[in-house]
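A.B. asks: Here's my sequence, what's the structure:
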Amino acid sequence: MAIKTSDLNAKLFGKADKRRATTPQEAQKAAKEQAQIIELAVAGEELVAFELMRIPANQVEKETVVFAENAREQSFLNEHALSDVLSTLKERGQQYPAVGRRRADGKIEVLDGSRRRMSCILANKEFLVYVAENINAEHAKFLSDVANAHKPLSLYEKGKEMQSKLDSGEAEDQKALAKMFQCSEALVSGALKAAALPLELLQAYPNVADLGRPTIVKLHKQFSELDTSKQAKLIEKCHDQGRLVWQRSEAQGVARITKDVSETLEEWIEELAPRKRSAVNKIDLVKGRVSYTRKGNNLALNMKKIDDKTMKEILQFVESKLQ
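C.D. replies: Prediction:
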């Protein structure tokens, strides 16, 4: 009776379906087909064998951790931020295994696939991960960075990376960062502003990755104008009742919840530090009929009991003066 090569490998080596992938396409195909072992040249260097592990749903949090240097902020990963993964996961299961390395304490450190990991936790699904025994720190960072390129980081996460480059001296200023990260200086400025905001404040939103530069810049300005004690009170409000702001919203859909959160934060900031409104004196021109207010170069007229003919004459006069 004929025997499959994969079965022969299993009998000889105790491992089934061993693949050697020399290109990203081959690696992707092997991963999709969930080959038991994949051999990869990590960072184009030595060949490393990754074995497919299946972690039971109730053991994912206990048996796996996320690589500490992963640029993706794990606290942002909720059902809204992971909706793209969760929809597929619930219907067809995990399509592509994650990638990790075995730590000295026996736990699996996830290098590529932190979003898939959290999705499995939220959906209570089995977690598939390719695990290697000998991955050094440099290669671990390489795998993690390559993985994050598939799903764009939020402005906050990009800003954290950029700030670390400034702190380490790898980049001198925002212009150097723009060149290093191949983006505009405006984006660099927005990302750094995002990174300067407290994590607890950004966690108010359902999906931080959806926050654009205008929202971040506005929030940064509003928050920066508060003194330290009021900033602390705002953060406290964000975590009141043990629930995040987005979890308290009654709006439906991420876009509407995001808008609702922004409006809520603005209301709280206004309560904590009401804006001083300059007094505008109203002057009566014709008592009971015409009054006006003047603010800077602006003039506002308030007229009562004006018939159509008079209105037309007044408008024509104004038009003739301002054309």
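A.B. asks: From here on, just use CA atoms for contacts and neighbour counts.
C.D. replies: Noted.
A.B. asks: Now do the helices for the stretch 201-323 of the chain: every range, in order, please.
C.D. replies: Applying DSSP state H, counting those that start in this stretch to the stretch 201-323 of the chain gives helices spanning 213-224, 228-238, 245-248, 254-272, 308-322.
A.B. asks: among these, which is nearest Ala49?
C.D. replies: Closest of these to Ala49 is helix 254-272, at 40.5 Å (criterion: C-alpha to C-alpha).
A.B. asks: Report the distance from that closest one to the chain centre.
C.D. replies: How far helix 254-272 lies from its chain's middle: 18 Å, per C-alpha atoms, centre = their mean, to the nearest Å.
A.B. asks: swap in stretch 74-82?
C.D. replies: Distance of stretch 74-82 from the chain centroid (C-alpha atoms, centre = their mean) equals 8 Å.
A.B. asks: Strands of the stretch 51-200 of the chain, start to end?
C.D. replies: Secondary structure of the stretch 51-200 of the chain (DSSP state E, counting those that start in this stretch): strands at 64-66, 98-102, 108-112, 127-132.
A.B. asks: Please give the structure of this sequence too, so both can be compared:
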Amino acid sequence: MANDKYGNIDELLSGAGSDEKEDNTPRRSRRPSPALGVMTGDKRPTSVTDGLKADKQKAEKALEEAQQKFEMEKADLLKALEEAKSSGSEGAPIVLTMPVTKQEVTFELRRVDTSLIDVSPENERIQEFLDEISLQDILPSIKKHGQQKPGTLRPTKDGRFELIEGSRRLAAVKLAKQEYLALVGDVPDADVRELGIIENKHQDVSPYEKAKAYQKQIERGEYENWTQLGASKGISSSHISRYRACVELDEVFVRILPSPSDMPLSYGETIAQLKKKGERALIGKAQELLDMRKVALSEKTELPDVEEVIKILKSAVRTKVEEPKAWKPVVYKSKDGKTLKHSVTNKGATKFEITGVDDSQLEKILSFLTTTLKVDA
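C.D. replies: Next comes the predicted model:
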């Protein structure tokens, strides 16, 4: 009998508990269909693929629970520190359990000079996109009241720090010319990427930034291709196609949005389609919108939202197609009887009718036309 991680397969398939019929001939095993399993209430995986999916879902659920626990634990400890701040305990150490390694890491709440902080390469968010407009949801509050929620740092060489989570707050604090409030501790490498993902749940990165991160994972050899990456992460083939289109975006089309996070997943495909209609006009309009953004930054004026931006880009390549004009035939004649008749049909097709020429002359005419038009048979 065959056995695997899901139990005794032969017993599952036989349905009876015996491998022989009454006439002692071997019973032929048949795998029950998934539909039959549902009808009979059987929730056992019907294939190895189903089992792997179940394992993946179980692991993802466990990791999500660990993330939630980490956030709750962090919030409770920060609340306790806030209450005790008056007694001078802001620098007191706190201990947090990491979501991946389950290690307990001791953190110290500190204020750090922003010039000493480097954003982790594992952070998916592209820092160059963070300006006063894209940070308008947190910047005014930080300027007025200071940074209230700390980020996470770990010490590196030469007295510097690697930012694990809180890059938007770091950018806002830099603009406000303040020190950065952070929990500083020796976070294990395995937890670095996961803590960055926790941060992005509060303000998700754009499809462009996510697609760039996926591309890096493929380039590092974590996945062989986009199809494998999509299957592993549970992303549909249509969404994977849209992420691939986002990777091809010129940065100018990301920068013209109020915030990269406003970008719809279909944005890359939309821009690719508009390029086919008029790439030069499209890029020209995008540059105009980027100039508008620079003015808005200096003069504190409002920018069009993402839907308005897409409408403006579409209008830039929306040109009226003129109906072709038909030409009346024009006939050219030579003294030795040769004629050339030239006309244009109402569908815009040019026609030449030549009479009185020999094969060698016709070949020269044909050679001239194919060479001039750079066409081949």
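A.B. asks: if we can go back for a sec, would you reformat the strands of the stretch 51-200 of the first structure as a markdown table and include distance to Leu89 of the first structure?
C.D. replies: What follows is the strands of the stretch 51-200 of the first structure, written out as a markdown table (distance: least, C-alpha to C-alpha, whole Å):
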| stretch | distance to Leu89 of the first structure |
| --- | --- |
| strand 64-66 | 19 |
| strand 98-102 | 13 |
| strand 108-112 | 17 |
| strand 127-132 | 10 |
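A.B. asks: Just put those in JSON lines and tack on mean neighbour count.
C.D. replies: Putting the strands of the stretch 51-200 of the first structure into JSON lines (neighbours: other C-alpha atoms under 10 Å) gives the following:
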{"stretch": "strand 64-66", "mean neighbour count": "20"}
{"stretch": "strand 98-102", "mean neighbour count": "24"}
{"stretch": "strand 108-112", "mean neighbour count": "26"}
{"stretch": "strand 127-132", "mean neighbour count": "25"}
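A.B. asks: out of those strands, nearest to Asp7 of the first structure?
C.D. replies: Closest to Asp7 of the first structure of the strands of the stretch 51-200 of the first structure is strand 127-132 (C-alpha to C-alpha; 19.9 Å).
A.B. asks: Name the residues that touch the closest one?
C.D. replies: The contact list for strand 127-132 of the first structure, computed with C-alpha atoms under 8 Å, 6 or more residues apart in numbering, reads 37, 48-57, 60, 94, 96-102, 108, 110, 116-117, 120.
A.B. asks: and if we set it to 7 Å?
C.D. replies: Contact partners of strand 127-132 of the first structure, identified using C-alpha atoms under 7 Å, 6 or more residues apart in numbering, comprise 48-57, 60, 97-102, 117, 120.
A.B. asks: Equivalent analysis for stretch 271-288 of the first structure, please.
C.D. replies: Stretch 271-288 of the first structure is contacted by residues Leu226, Lys230, Val290, Ser291, Tyr292, Thr293, Lys295 when judged by C-alpha under 7 Å, 6+ apart.
A.B. asks: What subset of those is buried?
C.D. replies: When the contacts of stretch 271-288 of the first structure are checked for burial by 16 or more other C-alpha atoms under 10 Å, the buried set is Ser291.
A.B. asks: on that earlier part again, pick the most buried one from the helices of the stretch 201-323 of the first structure.
C.D. replies: Greatest average neighbour count among these goes to helix 245-248 (a mean of 19), per mean count of other C-alpha atoms under 10 Å.
A.B. asks: Which elements pack onto that one?
C.D. replies: helix 254-272 (3 or more C-alpha pairs under 7 Å, 6 or more residues apart in numbering; DSSP states H and E).
A.B. asks: mind listing the helices for the stretch 1-150 of the second structure?
C.D. replies: Assignment of helices within the stretch 1-150 of the second structure using DSSP H, counting those that start in this stretch yields the ranges 9-14, 34-39, 48-84, 139-145.
A.B. asks: which residue in the first structure lines up with Val192 of the second structure?
C.D. replies: Under the alignment by TM-score structural alignment, Val192 of the second structure pairs with Ala140 in the first structure.
A.B. asks: Considering the contacts of stretch 271-288 of the first structure, which is situated nearest to Lys90 of the first structure?
C.D. replies: Using C-alpha to C-alpha, the contacts of stretch 271-288 of the first structure come closest to Lys90 of the first structure at Lys230, 42.5 Å.
A.B. asks: residues in contact with that closest one?
C.D. replies: Counted by C-alpha under 7 Å, 6+ apart, Lys230 of the first structure has contacts Leu272.
A.B. asks: how far away is it from Gln222 of the first structure?
C.D. replies: From Lys230 of the first structure across to Gln222 of the first structure, the span is 11 Å (C-alpha to C-alpha, to the nearest Å).
A.B. asks: again, but for Lys179 of the first structure
C.D. replies: Taken as C-alpha to C-alpha, the span from Lys179 of the first structure to Gln222 of the first structure is 29 Å.
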